[in-house]
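Okay, here's the prediction I keep looking at, along with the sequence it came from:
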Amino acid sequence: MTIVLWNWAESIRAAQRTINELKMHELSVIGGVLGFAVTHPTGLT
């Protein structure tokens, strides 16, 4: 019983880690796009 609960807690932790990594990746992509737009204003027209 405790093993099942522990495995469940571990999988939740792993899922949260994955979500956080995806968020960080998303933010870095958005940051990169914004940085590119600022340094290359002609790309917006």
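Received the coordinates, thanks. Numbering: from 1, shown residues only.

From now on I want contacts and neighbour counts done on CA atoms only, so please keep to that.
OK.

So which residues of this protein form helices?
2-39 (DSSP state H).

Next, work out how far apart Glu26 and Asn20 are.
With distances taken as CA to CA, to the nearest Å, Glu26 is found 10 Å from Asn20.

Below is an additional structure, to be compared with the one above:
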Amino acid sequence: LFLSCNVAYKTASGTKNQLKNGAVNARSAYLYGPVFFHLLLRKN
């Protein structure tokens, strides 16, 4: 029982970290995406 609780806890915290990282990635993509796109267009 303890083992399964431990695994569930690890899975939950891993998912929480993934969600946090996903939110950070989405925000940075939203912020920097247009900048990169603009630079890409200017280069061509």
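Yes, it's here. As the structure is a prediction and not an experimental result, all values here were calculated from the model.

Got a TM-score for the two of them?
Remark: TM-score between the superposed chains equals 0.71 [TM-score structural alignment, normalised by the length of structure 2]; 36 aligned residues with a CA RMSD of 1.1 Å.

how near is Thr39 of structure 1 to His25 of structure 1?
Separation of Thr39 of structure 1 from His25 of structure 1 (CA to CA) stands at 21 Å.

Also Ile3 of structure 1?
33 Å.

And Gly22 of structure 2? What does it align with in structure 1?
By TM-score structural alignment, Gly22 of structure 2 lines up with Ile30 in structure 1.

Return the distance of that match relative to Pro41 of structure 1.
16 Å.

The two: which is more packed in?
A count of neighbours by other CA atoms under 10 Å puts Ile30 above the other of Ile30 of structure 1 and Pro41, at 12 against 9.

Looking at Ile3 and His25 of structure 1, which is more packed in?
Between Ile3 of structure 1 and His25, His25 has the larger neighbour count (other CA under 10 Å), namely 12 against 8.

Who are the contact partners of that one?
For His25 of structure 1, no contacting residues are found, by CA atoms under 8 Å, 6 or more residues apart in numbering.

so how far is Ile19 of structure 1 from it?
10 Å.

do the same with Asn7 of structure 1
For Asn7 of structure 1, the distance to Ile19 of structure 1 (CA to CA) stands at 18 Å.

likewise Ala37 of structure 1?
From Ala37 of structure 1 over to Ile19 of structure 1 (counting by CA to CA), the distance is 27 Å.

same check, this time on Val38 of structure 1
Distance from Val38 of structure 1 to Ile19 of structure 1, by CA to CA: 28 Å.
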